[in-house]
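[1] Need a 3D model of the sequence below.
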Amino acid sequence: MAQIHHVEYGWITPALSYALSVLGSALGLVCARRIRTARSAGQRAWWGLLAALAIGGTAIWAMHFMAMLGFGVEGTRIRYDVPITAASTVIAVVAVGIGLAIIGTGRLNALRLLAGGLFTGLGVAAMHYTGMAAMRLDGTFSYDRIRVALSVLIAVVAATVALWLSMTVRRGLAIAASALVMGIAVNGMHFTGMSALSVHLHERRGDLAGAEVSGLLVPIVLAVIFVVVGLVYALLAAPTDDDRAGSAYLDARRDGVQPAAATPGPGPEPVGLRARSTLGQPGTPFPSRRDTLRR
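    The predicted structure follows:
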């Protein structure tokens, strides 16, 4: 059995993977919050897609690959099958997207939450082990079934909590705290699954097909940067409730309709200098002696 190193370069790769999962979770929670307030099916689909890219693509898959940079096996090189690696990305994004669609299209209840969490959690576990299947090395894999089952359970629980948070968390501080918790859950699932792995090296070594980690690192980092920048831009460019209210007010004024909020009500009866300034003007009644004494 070969010696496996999960943090071959020290704690830099786990720290970066955790940072990616927190960043993706925070952006995903902010995008998911817009699903409930969207005014049309197209807007709900748009924010659901952005939330799936943030959580599935950045918080889960990019975190997985970053953690895999620190994975090494003594006595063999490691390469990655590019099509299978790309398929694992699609699995993560689609699984999160379907989970958000399950809980975001109707009234949130326990049945919807459990169904969405189960589907998304199984999808996350499928992404993890598909990514592991993409590895090419001079050996064969074997897994401890108990730890595999534990990793799947963690994935389902983490996905259920993440979906619940995505539909309930509103304030900035709560979103930040939730993202920190989601980062711990995602990394816990990953390293639990990795601890189930054993590698048995082949006696005869051959050429390995696939791409080196260094060849995949640059395009993956660029893709993550592009997704994060795009998500931030979409959030900043999206109109707020105040923007919508202002737009409705301007539309009403342009159509010649006085908005109800801007309709002036009867003001207070003028007193003092303002009262004196109105005396003697046409249509202004002269105050009686009783009114004068009352004032």
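
[2] make it CA atoms for all contacts and neighbour counts henceforth
    Fine.

[3] Please enumerate the helices of the chain.
    12-37, 41-52, 63-68, 82-104, 110-133, 145-168, 172-195, 213-237, 241-254, 272-278, 289-294 (DSSP state H).

[4] Next, format these as TSV and append mean neighbour count and distance to I4.
    Shown next, in TSV, are those (neighbours: other C-alpha atoms under 10 Å; distance: least, C-alpha to C-alpha, whole Å):
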stretch	mean neighbour count	distance to I4
helix 12-37	23	15
helix 41-52	21	32
helix 63-68	24	12
helix 82-104	21	21
helix 110-133	21	14
helix 145-168	20	16
helix 172-195	20	9
helix 213-237	14	17
helix 241-254	12	53
helix 272-278	10	88
helix 289-294	8	95
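
[5] Rebuild the ones you listed as CSV, extending it with distance to R205.
    Shown next, in CSV, are the helices of the chain (distance: least, C-alpha to C-alpha, whole Å):
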stretch, distance to R205
helix 12-37, 28
helix 41-52, 41
helix 63-68, 22
helix 82-104, 21
helix 110-133, 19
helix 145-168, 28
helix 172-195, 24
helix 213-237, 20
helix 241-254, 63
helix 272-278, 100
helix 289-294, 109
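
[6] Relative to A260, which of these is closest?
    Closest to A260 of the helices of the chain is helix 241-254 (C-alpha to C-alpha; 9.5 Å).

[7] The closest one vs helix 12-37, what angle?
    30 degrees (axes from the mean of the first three to the mean of the last three C-alpha atoms, to 10 degrees).

[8] Can you give the contact residues for helix 241-254?
    Q258, P259 (C-alpha atoms under 8 Å, 6 or more residues apart in numbering).

[9] for that helix, the distance to its chain's centre please.
    Distance of helix 241-254 from the chain centroid (C-alpha atoms, centre = their mean, to the nearest Å) equals 29 Å.

[10] How about stretch 72-91?
    Distance, centroid of stretch 72-91 to centroid of chain: 25 Å (C-alpha atoms, centre = their mean).

[11] And for stretch 112-124?
    Worked out by C-alpha atoms, centre = their mean, stretch 112-124 lies 16 Å from the chain centre.

[12] for stretch 29-48, same thing?
    Computed by C-alpha atoms, centre = their mean, the separation of stretch 29-48 from the middle of its chain amounts to 12 Å.

[13] Span of that stretch from start to end?
    By C-alpha to C-alpha, to the nearest Å, the extent of stretch 29-48 from end to end equals 10 Å.

[14] residues in contact with that stretch?
    With C-alpha under 8 Å, 6+ apart as the criterion, stretch 29-48 contacts 50-51, 97, 100-101, 104, 165-170, 175, 179, 235.

[15] Could you do stretch 192-199 as well?
    1-4, 6, 73, 139-145, 147-148, 150-151.

[16] Drop anything exposed from those.
    I4, H6, V73, G139, R147, V148, S151 (16 or more other C-alpha atoms under 10 Å).

[17] Here is a second sequence; please produce its structure as well for comparison:
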Amino acid sequence: MHATTYDYWLVVSSFLVATLASYTALDLSSYISALAGRRIRHAWLVGGAAAMGIGIWSMHFIGMLAFSLPIPLGYDLITTGYSLIIAIFFSYLVLYGVTQTELTTLRLIASGTLMGVGIAAMHYTGMAAMQMHPAIQYDLALLTISVVIGISAANIALWVAYKFDSTNQKSVITRRIGAACVMGIAITGMHYMSMAASHFPSESVSGAASSFDSQWLAITTILFTFVILSVTLILSRFNARENFLLGSVSQLNSKIVHMATFDLLTGLPNRWTLMERIKHTIIISKHQNNMFAIFFMDLDGFKAINDSLGHSAGDEILNTFAQRLLQCVRSGDTVARLGGDEFVVLLDNLASPEAAAEMAESVLYRMRTDLWINQQSLQVTPSIGISIFPQDGETAEILLKNADTAMYEAKRGGRSTYRFFETSMNEAAVRTLEIQSVLHEAIKVGNFSLCFQPKFRGDNGKLTGTEALLRLHHPKLGFLSPKEFIPIAERSGQIIQIGYWVVREVCRQICRWKASGLPLIKVAINLSPRQLEQPDLVQTMLNILDREQVSSEKIMFEITETVAMQDAARTAEMIHEFQKNNFEIAIDDFGTGYSSLAYLQRFRVKQLKIDRFFINGLDEYDHEGSAIVSAIIKLAHTLEMEVVAEGVETDSQLAKLRDMGCDEIQGYLLGKPMAAEEFNMLLLHQQESQNLNIQSQFVTNVCG
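    Take a look at the predicted model:
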């Protein structure tokens, strides 16, 4: 057997070439994966396969040049060319496999195996180019090991490079260098293991022997390969950077478009997108003669929750509501957020208005399930207004406006319900706008006034206090009922300033009574839900009383039971703060708000005012009505509260209430709401009666 020797400088060079070729291939694969165009991907695949194949083949050729025998050696040009083609072909297959959109484990293993087989095929074809006579003898065990080394190391390299994904660029480059070194070891390890498996008989000669200087050929091959791989790497890096910049610009544009068309908090379509979809649906519906519906929703009581729990909790509620709403509608429907707590649903292709009603009922039913925010259970339900195309409008703007109008009717109808748009609602909407305008100017121009409805003792009929009632008279609209303008003031928020005006005017009236020498009595003032939401309500009231020089003992605030129980814990805190500052509190319309006994104990208010519905029941239902009122009076007395019966209009009602021990009576039977001048006369009469009683008592005592 011929003794073999190696030029170790060329051995090291072959490893460096293999590693550079591997790194170039891995870098190219990531670049090609990011390309979108089919033609450009294919062009880079071919070019990359050529560069990778030349690199691998050059390593083999340099390794062969590093190998020497004590006989002249040469390589057949055609066979050597075949080995180069094999290297390029298998490189193409490997690059194609690892640049697919979904790189599965099976595809990764197949690519690694192909690489190992390709390296082996190239190597043994290159060995055949020596045209040895007699033929090279191979150790089968070492030959098998060489192939296994090539396949195993190639799989490990690809696994390191692709399986452990990362968004960190430094981590990607580090892994890629490590994978390239492993792949370089695979190529060179397979080569030199196969050379170890090769045995050359002592009489062997190379049929392709030539007089070429192998050292010069090795240097030329190394330089040529380094140039090809370096140019390929630079081009891929340059194009990758250009594509990255283009991709960044494209992503930025996409984000800008998304921000302009979708709500940032919930991810739902915004107003602009909704309007475009409604317009598109109108065109299709006209063509196909279909109907569709618009749901306009506003969350009931959201502002109070947002103010009490904070904006982060409010945002969480809006997000949760949006997700629930998406689950309520069909896949083809559109759910949008207009802003604040306003949501709109576009229900496409409806069979009938009844289908819209069923959907609305389904939404309300599902939304009644409590939300858990910050470990607190909340119920957030919407009021829904519905408009139908084409009967309620043929443009997106009109349909949305009419659905909004119907939504306000739903709120007026008790909230947590739905209403279909009706033409008469537009008249109501116009009326609402007129009243809002009137309310805006009423305080400045003096259109508001107060009247006073007296309250009397139940046992002796003496005047004990009065309730201040707001009235509004406009030169053009005439007298406006409180039932008409107060809900509008409540919704618009104007009730807050109106409420402060009432307190100021009551204080001034008390000062007038004092200046006229009339007896001072306690005045009850109603507090609205919007006022109770104000965090500085108590301090503002104290400031008003301080400026008007009126004592807080002269004022009683009335809170309706329904409002008190909306957020009972917060109401209790507000009541206690009022009481600390010597204000008295009454629960108005008692019996309609489903109070719990526990909260009545916590409230510790001065009075309970029985709702007029139960007072009417004293005549209408007799025994049953009397039983209910009697139970309320006993409950209040047990809790050390006074009871006021409002809406007393008949002698029989008065007689029954006196028998039950009702503390105070209020109603048209004993006294209607009076203007300030008329009420002054009542106070004067009360004063004269007291004086007469005092004189009579004095005479009796003297004579006796």
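
[18] what TM-score do we get after superposing?
    Once superposed, the chains reach a TM-score of 0.74 (TM-score structural alignment, normalised by the length of structure 1), with 260 aligned residues with a C-alpha RMSD of 3.5 Å.

[19] so what corresponds to G28 of structure 1 in structure 2?
    Correspondence of G28 of structure 1 to structure 2, assessed by TM-score structural alignment: A25.

[20] What residue, apart from its backbone neighbours, is nearest its match spatially?
    M52 (5.8 Å; C-alpha to C-alpha, 6 or more residues apart in numbering).

[21] Just give me the neighbour total for that neighbour.
    32 (other C-alpha atoms under 10 Å).

[22] how near is it to M59 of structure 2?
    For M52 of structure 2, the distance to M59 of structure 2 - C-alpha to C-alpha - is 11 Å.

[23] go on, R41 of structure 2?
    From R41 of structure 2 to M59 of structure 2 the distance is 27 Å (C-alpha to C-alpha).

[24] And for V363 of structure 2?
    70 Å.

[25] again with Y365 of structure 2
    For Y365 of structure 2, the distance to M59 of structure 2 - C-alpha to C-alpha - is 74 Å.

[26] Check L450 of structure 2 too.
    103 Å.

[27] Repeat that for T320 of structure 2.
    62 Å.

[28] got it, and L346 of structure 2?
    Between L346 of structure 2 and M59 of structure 2 the computed distance is 66 Å (C-alpha to C-alpha).

[29] what packs against the lengthiest strand in structure 2?
    When structure 2 is parsed with DSSP state E, its longest strand is strand 463-474. Using 3 or more C-alpha pairs under 8 Å, 6 or more residues apart in numbering; DSSP states H and E, the elements in contact with strand 463-474 of structure 2 are strand 448-457, strand 478-480, helix 482-492, strand 522-526.

[30] For I435 of structure 2, find the nearest of these.
    helix 482-492 (6.7 Å).

[31] That closest one vs strand 463-474, what angle?
    Using the same axes, to 10 degrees: helix 482-492 of structure 2 against strand 463-474 is 80 degrees.

[32] What range does the following helix or strand past helix 482-492 of structure 2 cover in structure 1?
    Sequence-wise, the next helix or strand downstream of helix 482-492 of structure 2 (DSSP states H and E) is helix 495-515. Alignment note (TM-score structural alignment): helix 495-515 of structure 2 is unmatched in structure 1.

[33] and the angle for helix 495-515 of structure 2 with strand 448-457?
    Using the same axes, to 10 degrees: helix 495-515 of structure 2 against strand 448-457 is 60 degrees.

[34] what does S312 of structure 2 align to in structure 1?
    Taking TM-score structural alignment, S312 of structure 2 has no aligned residue in structure 1.

[35] same for the helix or strand hosting S312 of structure 2, what does it pack against?
    Element membership for S312 of structure 2 (DSSP H and E) is helix 311-328. For helix 311-328 of structure 2, the packing partners by 3+ C-alpha pairs under 8 Å, 6+ apart come out as helix 302-309, helix 353-367, strand 371-373.

[36] for those, which one sits closest to G617 of structure 2?
    Per C-alpha to C-alpha, nearest to G617 of structure 2 of these: helix 353-367, 33.1 Å.

[37] where does the closest one sit relative to the chain's centre, distance-wise?
    Mean C-alpha position of helix 353-367 of structure 2 versus that of the full chain (C-alpha atoms, centre = their mean) differs by 23 Å.

[38] tell me, it lands on which residues of structure 1?
    Using TM-score structural alignment, there is no partner range for helix 353-367 of structure 2 in structure 1.

[39] What residues of that helix count as buried?
    So, applying 16+ other C-alpha under 10 Å, buried residues of helix 353-367 of structure 2: P353, A356, A357, M359, A360, E361, V363, L364, M367.

[40] and what of stretch 529-544 of structure 2?
    Using 16+ other C-alpha under 10 Å as the test for burial, stretch 529-544 of structure 2 gives P529, R530, Q531, L532, E533, L537, V538, M541, L542, I544.

[41] Can you tell me which of those residues is closest to V445 of structure 2?
    Nearest member of the buried residues of stretch 529-544 of structure 2 to V445 of structure 2, counting by C-alpha to C-alpha, is I544, at 20.6 Å.

[42] what's the closest non-adjacent residue to that closest one?
    Per C-alpha to C-alpha, 6+ apart, closest to I544 of structure 2 is R504, 6.3 Å.

[43] I'd say the one you found and E548 touch.
    Yes. Contact criterion C-alpha atoms under 8 Å: R504 of structure 2 and E548 qualify, at 7.3 Å.

[44] Going by distance to A489 of structure 2, which of the buried residues of helix 353-367 of structure 2 wins?
    L364 (26.5 Å).

[45] for whichever strand or helix holds H280 of structure 2, which positions count as buried?
    Using DSSP H and E, H280 of structure 2 sits within helix 271-288. Neighbour counts over helix 271-288 of structure 2 (16+ other C-alpha under 10 Å) mark R271, T273, L274, M275, R277, I278, K279, T281, I282, S285 as buried.

[46] quick one: the third one and S254 of structure 2, what's the gap?
    Think L274 of structure 2. 18 Å.

[47] do the fourth one as well
    When distances are taken as C-alpha to C-alpha, M275 of structure 2 and S254 of structure 2 turn out to be 20 Å apart.

[48] Equivalent analysis for the fifth one, please.
    Relative to S254 of structure 2, R277 of structure 2 is positioned 19 Å away (criterion: C-alpha to C-alpha).

[49] so of the buried residues of stretch 529-544 of structure 2, which ones are in strands?
    Using DSSP E, none of the buried residues of stretch 529-544 of structure 2 sit in strands.

[50] and which of these is nearest to K580 of structure 2?
    V538 (10.1 Å).

[51] ok, back up a step: going by distance to L399 of structure 2, which of the buried residues of stretch 529-544 of structure 2 wins?
    The nearest member of these to L399 of structure 2, counting by C-alpha to C-alpha, is R530 at 30.0 Å.
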